[in-house]
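Participant: Predicted structure and sequence below. I'll ask about it afterward.
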Amino acid sequence: MSGPPSSLIENYLRKTGFWHMTNIGRGCKLDSKHISAFVKRWRPEKDTFHLSCGECTITLEDVQLQLKLQL
């Protein structure tokens, strides 16, 4: 997202508790080499990343915890 969301949806985002998500990624630099490395290790048939230490699965619960979403 390049800027703040439209004022037309701001109230909806606030009411649903998703307003904080509009700031995710701001101020973060994306490293294309790291992103490419993860993409190469993604196994869509298993929904996992295949890493040297083993397989890593990202679940919806992981996303909920990382984004501090309320249940």
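Facilitator: Arrived safely, thanks for sending.
Participant: Going by C-alpha atoms from here, please, whenever you check contacts or count neighbours.
Facilitator: Will do.
Participant: For Leu65, give its distance to Gly17.
Facilitator: Here the criterion is Cα to Cα, to the nearest Å. By it, Leu65 lies 14 Å from Gly17.
Participant: er, Ser32 I mean
Facilitator: 31 Å.
Participant: same question, Leu67
Facilitator: Taking Cα to Cα, one finds Leu67 at 11 Å from Gly17.
Participant: Compare neighbour counts for Ser32 and Gly17 and give me the winner.
Facilitator: Each of Ser32 and Gly17 has its neighbours counted (other Cα atoms under 10 Å); Gly17 has more, 12 against 9.
Participant: give the contact list for the more buried one.
Facilitator: 69-70 (Cα atoms under 8 Å, 6 or more residues apart in numbering).
Participant: and if we set it to 10 Å?
Facilitator: 11, 69-70 (Cα atoms under 10 Å, 6 or more residues apart in numbering).
Participant: next, the one to line up against it:
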Amino acid sequence: MSYDLHPGPMVDDVLFLKDSHRARDIFNNREVPKLVFRRADQKFFSFLNSNPITDNVKRYIDIAGFGGVIDSGYRNLDHGLLEALIERWRPETHTFHLPIGEVTVTLEDINVLWGLPIEGEVVSGCEQPSSLADRIVRCHTLLGTGRAQIA
């Protein structure tokens, strides 16, 4: 039995990057460059293995909403799965184009998978410019280290 699967979107009018997307070469049976994956969390989780987080600190991480990230731990990458997802990701529409239809990642997905909060006040950075010295003083004040003055 054969299936008539269309590997790309049925209507590709909005895909203005289609001529430079790596999927084009795949669909045309051309050689595609091997993807190199980099990640920055290996040293972080290695450090956590050597220096376990105390319950007191973990409580604050949980309160901040990042407990799910710490609890998930280090995961090995599935290179085949990542390549398949990259080949199907369309930056123009922020969706994965799969044989069954289009799929996107929502904030609710992030909330369920990582436990990261998606409701509440927005954290968007500094409201007004400040010097490095001012930021150091603010950090010490907020952390309660008693070193609110710079020597």
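Facilitator: Done, it's in. Treat the numbers as computed from the prediction; the structure is a model and nothing was measured.
Participant: Quick check: TM-score for this pair?
Facilitator: Once superposed, the chains reach a TM-score of 0.70 (TM-score structural alignment, normalised by the length of structure 1), with 67 aligned residues with a Cα RMSD of 2.4 Å.
Participant: can you tell me which of the contacts of Gly17 of structure 1 stay in contact in structure 2?
Facilitator: With both residues aligned by TM-score structural alignment, their matches' Cα atoms under 10 Å, the contacts of those that structure 2 also has are 69-70.
Participant: Distance of the equivalent of Trp42 of structure 1 over in structure 2 relative to Ala133 of structure 2?
Facilitator: Residue pairing (TM-score structural alignment): Trp42 of structure 1 is matched to Trp89 of structure 2. Trp89 of structure 2 is 43 Å from Ala133 of structure 2, where distance means Cα to Cα.
Participant: Compare the two and say which one has the larger neighbour count.
Facilitator: Trp89 (20 against 11).
Participant: element containing the residue lying closest to the more buried one once chain neighbours are set aside?
Facilitator: Once flanking residues are discounted, Trp89 of structure 2 sits nearest to Phe96: 4.3 Å by Cα to Cα, 6 or more residues apart in numbering. Phe96 of structure 2 belongs to strand 95-98 when assigned by DSSP states H and E.
Participant: Kindly tell me how buried the residue nearest to Trp89 of structure 2 is, as a neighbour count.
Facilitator: With other Cα under 10 Å as criterion, Phe96 of structure 2 counts 19.
Participant: Hmm, Arg90 and it touching each other?
Facilitator: Yes - look at Phe96 of structure 2 against Arg90 with Cα atoms under 10 Å: they come within range, at 6.1 Å.
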